[in-house]
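J.: Coordinates for the following, if possible.
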Amino acid sequence: MNNLQRYILLLCLISLTLGCDSDYLEKKPQKSLLVPTTLSDMQAMLDNSRELMNVSPYLNIISDGEFRMLDAGLNGQARAVQNAYVWSSEESATMADWDIPYKQVFYANVVLDGLAKLSHQDSQEEFNRIRADALFFRGLAFFNLVQLFCAPYQQASAEQQLGIPLPVSSDVNLKMPRASLKASYEQVLKDLLEAAPLLENKPLYLTRPSKAAARALLARVYLLMGNYTQALQYAENALELQNALIDYNSVPTQSAISFPLPLNTVNPEVLFYVRANTSFLNNASVFVDSALYNSYAENDLRKKILFTSALKYKGSYVGTANPFQGLSTNELYLIKAECLARADETDLAMNTLDVLLQNRWVSGSYKPLKANNPDHALEIVIYERRKELVARGLWWQDLRRLATDSRFNFKLERTSMGVVHQLAAGDDRYVYKIPLDELAGNPLMQNP
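T.: The predicted structure is shown next:
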């Protein structure tokens, strides 16, 4: 991580100059911005939401097959986007999807190291909250990295599989090797489990983590680890704090953007705000996959609320062209339903799914779902996950984790420049290559 962290060090100075509030900049000279000495300094670093802390990777949205791009549009995209679109194994010189999460880790580590040097007796509550925020952001960044640059988690092989470098200090002179996949997930869980009890039930701003958000993220992590008992527990615990759903009958279907900016207008489903680092879906050459579009029933309002009749996406909970990749209650209902199905609780799984879907269909038209057995229930839940959580990068995670399940054998296919490209379940290309600029400064073992 040596060269990358030096690069981050420079960017941190620039970002803090642009991103922090004016009071902070007035109080601290530029040279000391990287050595925060007060709780307000540290809060300002974590509140750099627009430029960094609430920004997520995006190549998974390009790769997961939910959207297609015309050749003319693809020609104008960056090389990393072109590679992700056709599932190329070519190595990229640089990748924002690697750099941004590690910048977030660096910021979090600067705050955590600074807190360790503070006397916090007079402001214990604020100290604990800021520490919990930093742990949450670091855990989320590590989690996003393993979804892109590591193999899917399998308990039997996780100790032998390569994970990611895990810097837990802001010391830029440390050169970090790749930890095991098991150790990488353990660090994610450690950060989130330590943060959760210290977080507020509801944050002052949606760009700050909350107890509900931490529980929701833990549910997602455990789901991807195949620990369905824990995933169910944390999904239910998060829903105890916030379980509201939007009745889509109240959402205008003719609007250019279906949902308002949640930072200005309350979106009751949003637990934590994150936007993907791209406006790819707003490109005039990008359209929803026709098979996905046609999978919605006529009375399913998601078809008109998530997409235009011209197959353009308009349903981001960000309220702009950027995809939403945060945490929300609708995902929790789906996690809960899936875990119940896997626990052979067929009726409970369907009942949970019904709570969500009756808020998605035209009033009076929805009929409760019926499943013949747990396998059938699970199939229905996975099918609804794809239709509900569009453009969140979660379908890429689902494709990865379901690859070894004989009940699901998804194969992606798309044609670009007259060439048919395919991605079979379990293919090595479900793991992105580490960018070359990182390998130049830190000779990590490259992915296959």
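J.: use CA for all of it now, contacts and neighbours both
T.: Fine.
J.: Now do whatever helix or strand Glu186 lives in: distance to the chain's middle.
T.: Glu186 is part of helix 181-195 when elements are defined by DSSP states H and E. On the basis of CA atoms, centre = their mean, to the nearest Å, the separation between the geometric centre of helix 181-195 and that of its chain is 16 Å.
J.: Please give the structure of this sequence too, so both can be compared:
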Amino acid sequence: MKKIKFIISLFIIALLFVVQSCSEDFLVEYPTDKQAPEDIQKMADVEVVINGTYNLMQSVGFLNSNIITRNDMRSDDMQVPDFGRLEDEYRYDFDEQNSVLSIWSTPYTIIRQANNVIAMLEGINVESPTDKAKKDDMTGQSLTIRALAHFSLCNSYGLPYAHNDGQSLGIPIVTEVLPKDAQVKRSTVAQVYDQIIKDLTTAIPLLSEAPKGGKINSWAAKTLLARVYLYKEDNTKAYETAVDVIKKSPYVLLKRSEYVDAWSKEFNSESIFSCVNNAADNGGGNSIAYLSDPEGYGQFIASQDLIDLVNSDPDDIRNEILYIDQLSVIGDPTTYGRILKYPGIGNTKAIIVDHFEGDGEPKPELASSATTSNVPIFRLSELYLIAAEAAVKGGGSDAATYLNAIVERANPAAKVAEADVTLDRVLTERRKELMAEGHRFFDLIRNKRDIVRTECARTAHMTARMHIPYDDYQVVFAIPLEELKINPLTQNPGY
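T.: Got it, this is the predicted structure:
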């Protein structure tokens, strides 16, 4: 009974971490009232804790919003209307006083949980091959989760690796269960990348190759590794890792005819790893889905510049997921550039259009709330574009082949000639294919491209910055003041 109570407590603690007081140090030792993690003896006990880790990842502080919305909003892809959420990121109105704490604290809470799972597993002896494979797989999942959280943190608070070969300050690296009073200083970006790559290369042979959808397998870890290598400008390894997944994994690109409605399904043929949501368990009102929905907050909307880019090819299938709907707000019609990647499970494009434009009142009900949408974290399309970009930069061959797999899926008549496959052309395709998935901001600054926004009448820009140099001090967030009070870290320059 004592152990059962402890396991239940662990799970409850995992859920409560999401909303715990911002005054608590992210390095605080995992709270255990009765037993240490090494006292857990059964694999089933650890499964409860790792499921709690995925629940933490599902929070809006990580996969269900922050990792996407607060980055895309700083790019040229997304805008806010004249009210509401995400304004600070869009306007670049943030400093150490008002930086969003969860961008910092939630990934570190996840890291702490992953470290505890690893420690628990180290204390369990297994005999059967089945149990050993299960233990290895959970270890590999935890290492990959830890790597993803460190990567997100380093992208948020450290300059891109290419800016100065990784020598700028990154973030504290945490790879073990720490004592309550521990204060870990910032490592360089290069050191953080080394740790991330070490975790992933250790995890991959431990992980199952079987598709899991909502949990990490070896292909998900390899996708993250390919992305890390690309951001590091290790183009040969980025290319090789991406091509390995493309050629050997069980995933296949969506067909053109499947593309639009695939986003209304739980998983599809190219879903490698997604943040799972459903009617009973989702990110709620601050999730990316609710922020995209005009009947929710309607704050995460496509910029006119992005809309014009996709519309420049009328036969591009991705026009069909740009839905320019109308919603009356306090008597005034407001236009929303909704990207239908988060429509809610079962809400096909036809259902969405009928709901907003169908005749008669009341309008037909949607199949489900937008908040039930799964959030794609790793999908096969990205790997084709990683291979293309890495090849253009000299890391491999057949850049045109990998680029055209995405281009021709969107429009079979739009094949790019080999001579026209440039870095800018690849970045343009990444912009169109990966829109609203959290990539555009990093694609620009890591390739030393300024963020240039276009004025339009669709939103009130207020004090939004329209031109942000790639080396501007605000391309990294300020470490929140709440954290500096606990752990006196060196603040990012300019704040």
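J.: Just give the TM-score of the two.
T.: With the length set by TM-score structural alignment, normalised by the length of the first structure, the two chains reach a TM-score of 0.82; 404 aligned residues with a CA RMSD of 2.9 Å.
J.: re earlier: residues in the second structure matched by the helix holding Glu186 of the first structure, start to end?
T.: Per the alignment by TM-score structural alignment, helix 181-195 of the first structure matches residues 189-203 in the second structure.
J.: what's that stretch in contact with?
T.: 139-141, 143-144, 146-148, 150-151, 154, 158-161, 165-171, 173, 218, 221-222, 225, 228, 232 (CA atoms under 8 Å, 6 or more residues apart in numbering).
J.: before we move on, what about stretch 415-433 of the first structure?
T.: Stretch 415-433 of the first structure is contacted by residues 70-71, 86-92, 147-151, 399-400, 403-404, 409-414, 446-448 when judged by CA under 8 Å, 6+ apart.
J.: try it again with 6 Å
T.: By CA atoms under 6 Å, 6 or more residues apart in numbering, the list of residues contacting stretch 415-433 of the first structure from outside reads Glu91, Leu148, Phe149, Cys150, Ala403, Phe410, Lys411, Leu412, Glu413, Arg414, Asn447.
J.: which ones are touching the most centrally placed residue in the second structure?
T.: Here the mean C-alpha position of the second structure is nearest to the C-alpha of Ile67 (CA atoms, centre = their mean), at a distance of 4.4 Å. With contact set as CA under 6 Å, 6+ apart, Ile67 of the second structure has no partners.
J.: That one - that's part of a helix, no?
T.: Yes. The assignment for Ile67 of the second structure, made by DSSP: H, G, I helix; E, B strand; the rest coil, places it in a helix.
J.: what about burial for the contacts of stretch 415-433 of the first structure, which qualify?
T.: With neighbours counted by 16 or more other CA atoms under 10 Å, the contacts of stretch 415-433 of the first structure contain buried members at Glu91, Leu148, Phe149, Cys150, Ala403, Leu412, Arg414, Asn447.
J.: Out of those residues, list just those in helices.
T.: Judged by DSSP state H, helices contain the following of those: Leu148, Phe149.
J.: would TSV of the buried ones among the contacts of stretch 415-433 of the first structure with distance to Asn60 of the first structure be doable?
T.: Listed next are those as TSV, based on distance: CA to CA, whole Å:
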residue	distance to Asn60 of the first structure
Glu91	16
Leu148	7
Phe149	11
Cys150	13
Ala403	16
Leu412	13
Arg414	15
Asn447	17
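J.: which stretches of the stretch 201-350 of the second structure form helices?
T.: Listed in chain order, the helices of the stretch 201-350 of the second structure (DSSP state H, counting those that start in this stretch) span 218-232, 235-248, 259-262, 288-292, 304-311, 349-357.
J.: Deepest-packed of those helices, please.
T.: Relative to the other members of those, helix 288-292 carries the highest mean neighbour count by mean count of other CA atoms under 10 Å, namely a mean of 28.
J.: Could you name the stretch from the helices of the stretch 201-350 of the second structure that's closest to Glu418 of the second structure?
T.: Nearest to Glu418 of the second structure among the helices of the stretch 201-350 of the second structure is helix 235-248 (17.5 Å), distances taken as CA to CA.
J.: when you compare where the closest one runs with where helix 218-232 runs, what's the angle?
T.: In this structure, helix 235-248 of the second structure runs at an angle of 150 degrees to helix 218-232, with axes from the mean of the first three to the mean of the last three CA atoms, to 10 degrees as the basis.
J.: which residues in the stretch 1-150 of the first structure form strands?
T.: Across the stretch 1-150 of the first structure, reading from the start of the chain, the strands by DSSP state E, counting those that start in this stretch fall at 55-56, 67-69.
J.: Since that was my last question, I'll sign off now.
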